[in-house]
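Undergrad: Turn this into a model:
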Amino acid sequence: MPVPLSAETIRQAPKVLLHDHLDGGLRPSTIVDIAGRIGYRALPTTDVDELATWFRDASSSGSLERYLETFSHTVAVMQTVEGLRRVAREAVEDLAADGVVYAEIRWAPEQHTEGGLTLEQVVEAVLSGFREGEAAAAAAGQTIRVGAIATAMRHAARSLEIAELAVRYRDDGVVGFDIAGAEAGYPPTRHLDAFEYLRRENAHFTIHAGEAFGLPSIWEAIQWCGTDRLGHGVRIVDDITAGGKLGRLAQYVRDKRIPLEMCPSSNVQTGAANSIEEHPIGMLRRLQFRVTVNTDNRLMSQTSMTRELTLLAEAFHYTWADLQWFTVNAMKSAFIGFDERLAIINSVVKPGYARLTA
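TA: As a prediction, this is how the structure comes out:
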């Protein structure tokens, strides 16, 4: 008999995470500790529980811009090699404890140079933290593989520089590139030189699109910029009728199997979806889009992969087969080599779900 679905049993299932922001997943206790060490006094409170609540409440305004404001505090405590390594290590440990077996964690190196670090020092500190986290997880009997995604801020003008940085470190653990930040007024086509460079270098990239802005953002990301994946992509439903008829863009996205990095709780917080029960992921799963489930910012949403999958299972009456489908989708869409992806699917993901459904 299959093991009944619950938060506890879902935690035991192998999970794959493609869209998780390093500066959105800090432990509140770590923020308070590092802030005290470096003399950062702008935190709204130094009480760990109250700080966790503040992040959740400040992120639930329904405004993407307000949501993004919360990052001023997390980025402030990630301006030293020690701080970056610690945050990166703890992120991996937390994901491994939640049953994540493969993760791609993204962050914007350009936001961590205020204390005098070079971009190279920032990248090397984070990669070192990831490797330390993998080793700590292994010592605890947990297996996890982590890749880094170097992100450029779409309102800035450093995307080509960050793209070059990503390519420079791709043999050391940087598996891809991304642009992030407020979509309105900052279309992905502003960064065409970066995307053209990445394509010349045979490098992978994803683009935040279709979250706060609509179909034109998705169309530009795909047809002008050539993205491999869509960060969120929620608004692709604007090209699908209530009866499930697909428009030209939605049909293209589905036919080309372009992965959608969906983050249900975060999408509700920023107003991209009304509720978990009304989240477009339900329709998109039924229509067989390449949908993946992600956390986005674990601190701001007070979430984990276990929580996201549990919420979806409750809202849409999903079974273990559905959760395995999401997980295999994500692993197929990862930015590591085909052999590695296949090995994780066949030796980790499928056996892990088989134990829960036997």
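Undergrad: Please count neighbours and contacts with C-alpha atoms only from this point.
TA: Fine.
Undergrad: The helix or strand where Ala343 lies packs against which elements?
TA: Assigned by DSSP states H and E, Ala343 belongs to helix 338-344. Contact here means 3 or more C-alpha pairs under 8 Å, 6 or more residues apart in numbering; DSSP states H and E; on that basis helix 338-344 packs against helix 320-332.
Undergrad: Now the helix it packs on: buried residues?
TA: Buried positions in helix 320-332, judged by neighbour count with 16 or more other C-alpha atoms under 10 Å: Trp320, Asp322, Leu323, Gln324, Trp325, Phe326, Thr327, Val328, Asn329, Ala330, Met331, Lys332.
Undergrad: Check stretch 49-59 too.
TA: Leu51, Ala52, Phe55, Arg56, Ala58, Ser59.
Undergrad: Quick one: residues in contact with that stretch.
TA: Residues from elsewhere that reach stretch 49-59, judged by C-alpha atoms under 8 Å, 6 or more residues apart in numbering: 28, 44-45, 66-68, 70, 269-270, 299-302.
Undergrad: how about this one, so we can line them up?
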Amino acid sequence: MENQTSDVEENKILPGTLIDSTEKIAQNLSSQRRRSVSYNQASLVELHIHLDGSFRHSTLFDLAQKKGLKLVNDMELTIENFLPYVCVKTVCTSLAEFLEKFPFFTPIVAGDVEALERVAYEFVEDQAIQGVLYTETRYSPHYLTADKLQPGEVIEAINCGLRRGMKEYDVDVRTILCCVRQNPEWSMEIVKLADQYRSAGVVAIDLAGDEHNYPIDPHIPAFKHAVELGIHRTIHAGETGSVESVRQAIELCHAERIGHGYTIVDDPLLYDYIRRNDIHIECCLTSSIQTNAIAKYIPVDSEKREKNFILNGQETKTRLHSHIRSKKEIWHPIHHFARDSLNFSLSCDDPSVSQITIEHEYEHALADLKLSPAQLAQCVFNAARSAFLTNTEKKLLVQRLVARYIPIGILQDHLHDTSI
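TA: Predicted coordinates for the structure are as follows:
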């Protein structure tokens, strides 16, 4: 029985993954996607997911073939040879190494209006498959121009795909425009674009990139201007950088949410400030392992669980994501967050690069990190109340979630009682 369960898990269809390179299997995958959408009841909220880290492998491979992409050393362009260039292997030692994948696959989509619209549409479909009710996806429009488009044209192409997806699937999507640490010359324009496309679903700006080598200082004027314009702000900080990076994000750039933020457990004063001020922490469990962000918190007696990619029914050399299980009960920063009722949630970060889904993240939290079902449910509601929406929109989102988490009879009785 255990082997049968393992086989089912190993061959489980993952959104964004090309399970088999044949046309027949690709058609079956598409039909399964559409059937699963009709049966899944959306009940999740995801706030930290990069659009350019969510491109389907099948789509990237298809576009690579059409555009005549060449692999190094004239290696044959097969899906098995292609995947190591777009997925992180389990042996990954830093955020910098994690980010090395993007310069390879981003140009496959960048500067191509049709491709940008396609990946945006597919993003919405994949979120629907996974039972996501509301999501905020982020990207850098400058990285997707390829010197062929203007940043505004990138936004419009992506918005077109998102709108088409939202009409077809029951997912509400907003977007966040990313400033990039190594390109401060773009930041003020990002604020201008966020303001310009506010009515078209852009709800915030972000600051992403290498915390170690690129300081926050050059971006401060742009974030101050965002405050003046009433544009929401989230910042990647405390992922692999120091706890000081989180402090600067809050004090100098007025961040309302922090991407990752694991290092705050090292500073009791900042930790307490974040708790008392209800600042939301966007946690991404698998990527925190792959980028070595939580390496110092992992016990030496931990066990790593790894899987290889299955293609045409055969195990390949391409490693999938790894989960870590410890013999000790407490070891990950989110244990502290959960214990102290911090405002945090779970997201995928870059699911196609990490080879995961949001289901994997919740499974990892439940099975390996031993968070309770109640704590995981709290993550969903934390995300909903911390979304960059108007108060009215947030209230409606929470009401939709409540209807999915609480039996309808009990809910109706409660509403009847409170109306008396």
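Undergrad: Export the buried residues of helix 320-332 of structure 1 to JSON lines and append columns for distance to Leu309 of structure 1.
TA: Shown next, in JSON lines, are the buried residues of helix 320-332 of structure 1 (distance: C-alpha to C-alpha, whole Å):
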{"residue": "Trp320", "distance to Leu309 of structure 1": "10"}
{"residue": "Asp322", "distance to Leu309 of structure 1": "10"}
{"residue": "Leu323", "distance to Leu309 of structure 1": "7"}
{"residue": "Gln324", "distance to Leu309 of structure 1": "11"}
{"residue": "Trp325", "distance to Leu309 of structure 1": "12"}
{"residue": "Phe326", "distance to Leu309 of structure 1": "9"}
{"residue": "Thr327", "distance to Leu309 of structure 1": "10"}
{"residue": "Val328", "distance to Leu309 of structure 1": "14"}
{"residue": "Asn329", "distance to Leu309 of structure 1": "14"}
{"residue": "Ala330", "distance to Leu309 of structure 1": "13"}
{"residue": "Met331", "distance to Leu309 of structure 1": "16"}
{"residue": "Lys332", "distance to Leu309 of structure 1": "18"}
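Undergrad: Kindly provide the distance from the aligned residue in structure 1 for Gln399 of structure 2 to Phe335 of structure 1.
TA: If you follow Gln399 of structure 2 across to structure 1 using TM-score structural alignment, you land on Asn346. Distance of Asn346 of structure 1 to Phe335 of structure 1, computed by C-alpha to C-alpha, to the nearest Å: 17 Å.
Undergrad: more crowded one of the two?
TA: Neighbour totals were compared for Asn346 of structure 1 and Phe335, and Phe335 leads with 25 against 12 (other C-alpha atoms under 10 Å).
Undergrad: which position in structure 2 aligns with that one?
TA: Using TM-score structural alignment as the criterion, Phe335 of structure 1 maps onto Phe388 of structure 2.
Undergrad: Run a quick neighbour tally on the nearest residue to that match once chain neighbours are set aside.
TA: Distances taken as C-alpha to C-alpha, 6 or more residues apart in numbering put Val203 closest to Phe388 of structure 2, at 6.0 Å, once the chain neighbours are dropped. Other residues near Val203 of structure 2 number 23, with proximity taken as other C-alpha under 10 Å.
Undergrad: Helix or strand for Val203 of structure 2, just tell me which one.
TA: Using DSSP H and E, Val203 of structure 2 maps to strand 202-208.
Undergrad: can you give me the helices in the stretch 101-250 of structure 1?
TA: Under the criterion DSSP state H, counting those that start in this stretch, helices of the stretch 101-250 of structure 1 are mapped to 119-139, 159-168, 192-200, 215-219, 248-255.
Undergrad: Which of those helices sits closest to Leu356 of structure 1?
TA: helix 119-139 (22.2 Å; C-alpha to C-alpha).
Undergrad: Can you point out the buried residues in that closest one?
TA: 119, 121-137.
Undergrad: Select from the buried residues of stretch 49-59 of structure 1 every entry located in helices.
TA: Among the buried residues of stretch 49-59 of structure 1, the ones falling in helices (DSSP state H) are Leu51, Ala52, Phe55, Arg56, Ala58.
Undergrad: Just give the nearest non-adjacent residue to the counterpart of Ser187 of structure 2 in structure 1, would you?
TA: Taking TM-score structural alignment, Ser187 of structure 2 has Ser159 as its aligned residue in structure 1. Leaving aside its chain neighbours, Ser159 of structure 1 sits nearest to Ala152 (5.1 Å; criterion: C-alpha to C-alpha, 6+ apart).
Undergrad: how close does the one you found get to Gly185 of structure 1?
TA: For Ala152 of structure 1, the distance to Gly185 of structure 1 (C-alpha to C-alpha) stands at 16 Å.
Undergrad: Please say which of those two ends up with more neighbours.
TA: Between Ala152 of structure 1 and Gly185, Ala152 has the larger neighbour count (other C-alpha under 10 Å), namely 27 against 10.
Undergrad: what's the neighbour count on Gly282 of structure 1?
TA: 16.
Undergrad: what do we get in structure 2 for it?
TA: Gly282 of structure 1 maps onto His335 in structure 2, by TM-score structural alignment.
Undergrad: Kindly state which residue of structure 2 is aligned to Ala91 of structure 1.
TA: Match for Ala91 of structure 1 (TM-score structural alignment): Phe123.
Undergrad: need the contact list for the residue nearest in space to the middle of structure 2.
TA: With distances taken as C-alpha atoms, centre = their mean, Ile49 lies nearest the centre of structure 2, 2.1 Å away. By C-alpha under 8 Å, 6+ apart, the residues touching Ile49 of structure 2 are Glu136, Thr137, Arg138, Ser347, Cys348, Asp349, Asp350, Pro351.
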